[in-house]
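pasting the structure only:
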């Protein structure tokens, strides 16, 4: 496929750090590329170079004529004085954006629909919005502009599980075309697997390229490491034997030497050993006893919002649970209720006597008191050794496992990056040897390598774990149980995991759509002459007639929901058939037929509604 952009032997140093060192790469039409690497490794710098916003020291970047490039950076470039409508849609006429299914899909997926309901409406001022809301506004504008080359720096930040799923579907199904490409920096491994056909790793000034998403990248990188280790092993063996030969001197040379070169490392057979859940639960029970933390008939109300309504949750020794839900559903509030800092409006909280609880919040202000310390001192300030996986682990060893190399352990806490401060916060909690660990968005600011190390550490940790996260991969990797907050005051168990949660959310959305259509129809009936109080009084109907009318209304609502689903699929098909006029005309006819069916159903619903008092 022809290149949209090519970089030839580019090098760039920022201060004493060689960010890019003689890197050559290309982005072709149809490419879907994920970029990974450690925090501070140069991923965002590479993206700015490709976008033409950062000059290189040597080499060159060439782009095809007329190429449009859109960049979602981590810096907010929105005009704080503009309205949300202006920021997202610019000067587009209403008929232009309202009649475009692709634009409506973006508005629905990121901003709550054409009314921008999740962002405060189209007339809201951008400057009053939170960082997460501004991020979604910027992403929506970029997707609506639809440039030839789309560059996304951490696009899943501030998106919930449902939003990440929507973005993956949009990029793969609606965005991908043979004439465009996109490149995304992400630490979300599920998202990387869902969207990427290639993975680039930025490491030590190089850009290593792999085919496939996250799973393929891990396998390929492991194989490269194995081959490199085997090659180095053979080289070391040959050097040792050559040295021994020289030491034996001339007499040894009279006979033929017999070399015995060690075999290379075998290919990794099978997968790593999984967590020994039975053993971990046994350890956890020993440390905790039978009672951990129970929320019994618990209700939580914040302002006028009901988070939980008489729900019971008994945490078991060794339980590993993840909580999912949309932004604002109350996930962090439930964590605080488990911790005990969030009062219950009804019910009670019961805590076992042996519980040692640690809570990783989304704030890192607790590190302010150790800002003047070195990293290793801030860790040993809590404890110097802990037991992990049945073995004694020193503070330095655990710090190294979570990304603090020997020299980095001597850095002042005040000089750490956001991701490093997050890692240090978690390290200090683990050094307290808690037996109940609550993690609120632990993946914030962490790169993939650190996330993998964190999961590895927690694999050997014996205790009860409750995690709130939008990172689907982490939830499915670390937790054996998922529960959902769907906004109805209930804690819903998810035997099918995150996939079941997304299905439930889709059911809720369809039900809401059908209900809204039904209410709209009822309003039209109420406003018609002769209906209601202005029409001389409504007639009285028997209980049997009203019961049948309610059944008819429910049937019509189900049919309306199905039609809404068919309409969405037809809109998708119309986009794909944009260049096939015959097929587009056929699909448009089907769409008009669905509109007629919907009008008929709405009339049936209104007729039934007249019988219900």
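Structure's in. What do you need? Because the structure is predicted, anything quoted here is derived from the model rather than measured.

C-alpha only now, for contacts and for neighbours.
Noted.

In which helix or strand does residue 504 reside?
helix 497-527 (DSSP states H and E).

Same check on residue 322?
Using DSSP H and E, residue 322 sits within strand 320-325.

Touching, residue 470 and residue 324? I think so.
Yes - taking Cα atoms under 8 Å as the contact criterion, residue 470 and residue 324 are neighbours in contact, 7.0 Å apart.

which neighbours do those two share?
Residues touching both residue 470 and residue 324 (Cα atoms under 8 Å, 6 or more residues apart in numbering): residue 161.

which stretches of the stretch 151-300 of the chain form helices?
161-169, 189-195, 214-248, 277-288 (DSSP state H, counting those that start in this stretch).

Turn those into TSV, including distance to residue 265 and mean neighbour count.
Formatted as TSV, the helices of the stretch 151-300 of the chain follow (distance: least, Cα to Cα, whole Å; neighbours: other Cα atoms under 10 Å):
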stretch	distance to residue 265	mean neighbour count
helix 161-169	38	20
helix 189-195	28	21
helix 214-248	6	14
helix 277-288	30	18
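
got those as CSV, with distance to residue 506 columns?
Formatted as CSV, these follow (distance: least, Cα to Cα, whole Å):
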stretch, distance to residue 506
helix 161-169, 9
helix 189-195, 19
helix 214-248, 27
helix 277-288, 33
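
out of those helices, which comes closest to residue 302?
When these are compared by Cα to Cα, helix 161-169 sits nearest residue 302, at 23.0 Å.

and here's the other structure:
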């Protein structure tokens, strides 16, 4: 594969911090690369270097001539005075975007449909929109532009489980072409596994490269660490032997030690499950008794929205449950109801006598009271020791497990980054020794290393856990059960996990579509068109869309063949002619689509 862009021995320092040290790498055609690493380690800087917007100190950067590059940063750069339609589609004529299956897929997947209803419609101003809505608009615009090199910094931020699934499918199915590539920084391990064929880890100024997604990266990294440990052990043993030989005179003849390097899968053979669920439930029951928190025949109404409608949920001792649902479904509201912070419209909340509840919210304001203190003081202010995994654990030891090194424990709370403040918030809650723990989007601002450390700590924590998260990997890793809020006022149990939730959402969408089609068959309005004419127009639209999808597949296949035949001029000319014919047919169908759509306006 040819490189679209490459770096050769590039260093980069920002201020006093050396982010990159003589890094050499390349992004080849067809690459799908995920970047992982600690917060502040240089991931975003590396992405800007690849985009050509961050100069390097020395070394060489090369790019293919005419390379188009698109960069999604974590900064909000949209013009607040512009409209959504102008930002997303303003550079395209209506027949171009309305008749393009790829663009329609993006509008449906990120913005609620062709009418952009999910972000207020075409005429909605950018200014009043939330950060999450603006982020989805920027991502949609970038995907519509379809640059050859797509660079994404945390693209799953502000996307729910369904949105993350859609984005993964789109990148793999629509972007997997031999003439382009994409690179994504992500802390979403499920997403990393779903989209990546290569994983880069930015660590200590180096970029370590691994084949495959997250699972392959973990195995390969474990094997590298194992080899390094074996090598270090051998070096130490050889030094000991050398000292012994020097003491007793001429060395004896010895054979070289042989070390068998096992396959990566051997590393996890015989390793027990992350936690002993039966034992944890037994301990939790002894601490909590049989009664934890019950929502009995509970209803919650917010404005005109029915979050819960006469639902009963009895939390069990040691239960570990994840709540999934689209943004705005009321997941955080249900969590507040469990905590007793959200008033029920009807029904009853009952709490066991021995319950000691802690609630990790999405707000960080509770740290305001300890802004002037050091990290370790802010933790020991709550407690100095807790029992974890059957052992007494000090505040300092627990802080170290969650990424606060000895020196970092002396940092002022006011100087911490967003991710560090989130970790501190979690630590302070754990030090209260709760037996019921509610976590609302605990992955916000946390890197993968911190997430795995948090999961490791909670593996040994005894109590009842309820988690709201869009992080599919975390839900399936930390929770033994999932429940869904689907917008119908019910709490739906998901024996099949997140996969079942996505199927239920797809069924909901199909039902709504069928209902819309049925209602549109009602007698024509003042426009004077009959129901039969509208039915025919709708059928025509569906036929045209199927044809456009077929043509899009054919066009993509011909394009791929054209790239492969770049050095065969006769073959390339023949393919180019076929491609022109397909595009001409597509243009005709797009015009027909617009004509049919006018009937339904």
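Thanks, I have it. This structure is a prediction, so every number in the text was calculated from the model and none was measured.

re the thing from before, how about the helices of the stretch 151-300 of the first structure, which one is nearest residue 455 of the first structure?
Between residue 455 of the first structure and these, the shortest separation by Cα to Cα is 13.0 Å, and it involves helix 189-195.

how about stretch 62-76 of the first structure: buried residues?
The neighbour-count check on stretch 62-76 of the first structure (16 or more other Cα atoms under 10 Å) flags 63, 68-73 as buried.

Let me fix that, I meant to ask about stretch 439-452 of the second structure.
Residues 439-448, 450-451 are the ones in stretch 439-452 of the second structure that count as buried (16+ other Cα under 10 Å).

Repeat that for stretch 11-23 of the second structure.
For stretch 11-23 of the second structure, using 16+ other Cα under 10 Å, the buried residues are 11-12, 19-20, 22-23.

so how far is that stretch off the chain centroid?
27 Å (Cα atoms, centre = their mean, to the nearest Å).

What of stretch 516-530 of the first structure?
With Cα atoms, centre = their mean, you get 41 Å for stretch 516-530 of the first structure.

Over to stretch 190-205 of the first structure?
How far stretch 190-205 of the first structure lies from its chain's middle: 14 Å, per Cα atoms, centre = their mean.

contact partners of it?
18-21, 23, 31-38, 41-43, 164-165, 168, 171-172, 186, 207-215, 217, 471-473.

rerun that using 6 Å as the cut-off
The contact list for stretch 190-205 of the first structure (Cα atoms under 6 Å, 6 or more residues apart in numbering) reads 19-21, 32-37, 168, 207-214, 473.

before we move on, what about stretch 470-481 of the second structure?
Residues from elsewhere that reach stretch 470-481 of the second structure (Cα under 6 Å, 6+ apart): 160-161, 189-190, 320-322.

From residue 76 of the first structure, how far out is the residue lying closest to residue 362 of the first structure once chain neighbours are set aside?
With Cα to Cα, 6 or more residues apart in numbering as the criterion, residue 362 of the first structure has its nearest non-adjacent residue at 6.0 Å, and that residue is residue 440. According to Cα to Cα, to the nearest Å, residue 440 of the first structure stands 25 Å off from residue 76 of the first structure.

Equivalent analysis for residue 324 of the first structure, please.
Noted for residue 324 of the first structure: a distance of 27 Å to residue 76 of the first structure, by Cα to Cα.

now residue 430 of the first structure
34 Å.

Helices of the stretch 301-450 of the first structure, start to end?
Under DSSP H, counting those that start in this stretch, the stretch 301-450 of the first structure gives helices at 331-339, 375-380, 395-401, 418-431, 448-459.

PyMOL command for the buried members of the contacts of stretch 190-205 of the first structure?
To isolate the buried ones among those in PyMOL, judged by 16+ other Cα under 10 Å, type:
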select buried, resi 19+20+21+32+33+34+35+36+37+168+207+208+209+210+212+213+214
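
Where strands are concerned, which of the contacts of stretch 190-205 of the first structure count?
Within those, residues falling in strands by DSSP state E are 19-21, 32-36, 207-211.

Distance to residue 599 of the first structure for those residues - can I get that in JSON lines?
Shown next, in JSON lines, are these (distance: Cα to Cα, whole Å):
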{"residue": "19", "distance to residue 599 of the first structure": "61"}
{"residue": "20", "distance to residue 599 of the first structure": "60"}
{"residue": "21", "distance to residue 599 of the first structure": "63"}
{"residue": "32", "distance to residue 599 of the first structure": "41"}
{"residue": "33", "distance to residue 599 of the first structure": "44"}
{"residue": "34", "distance to residue 599 of the first structure": "45"}
{"residue": "35", "distance to residue 599 of the first structure": "48"}
{"residue": "36", "distance to residue 599 of the first structure": "50"}
{"residue": "207", "distance to residue 599 of the first structure": "56"}
{"residue": "208", "distance to residue 599 of the first structure": "56"}
{"residue": "209", "distance to residue 599 of the first structure": "53"}
{"residue": "210", "distance to residue 599 of the first structure": "52"}
{"residue": "211", "distance to residue 599 of the first structure": "49"}
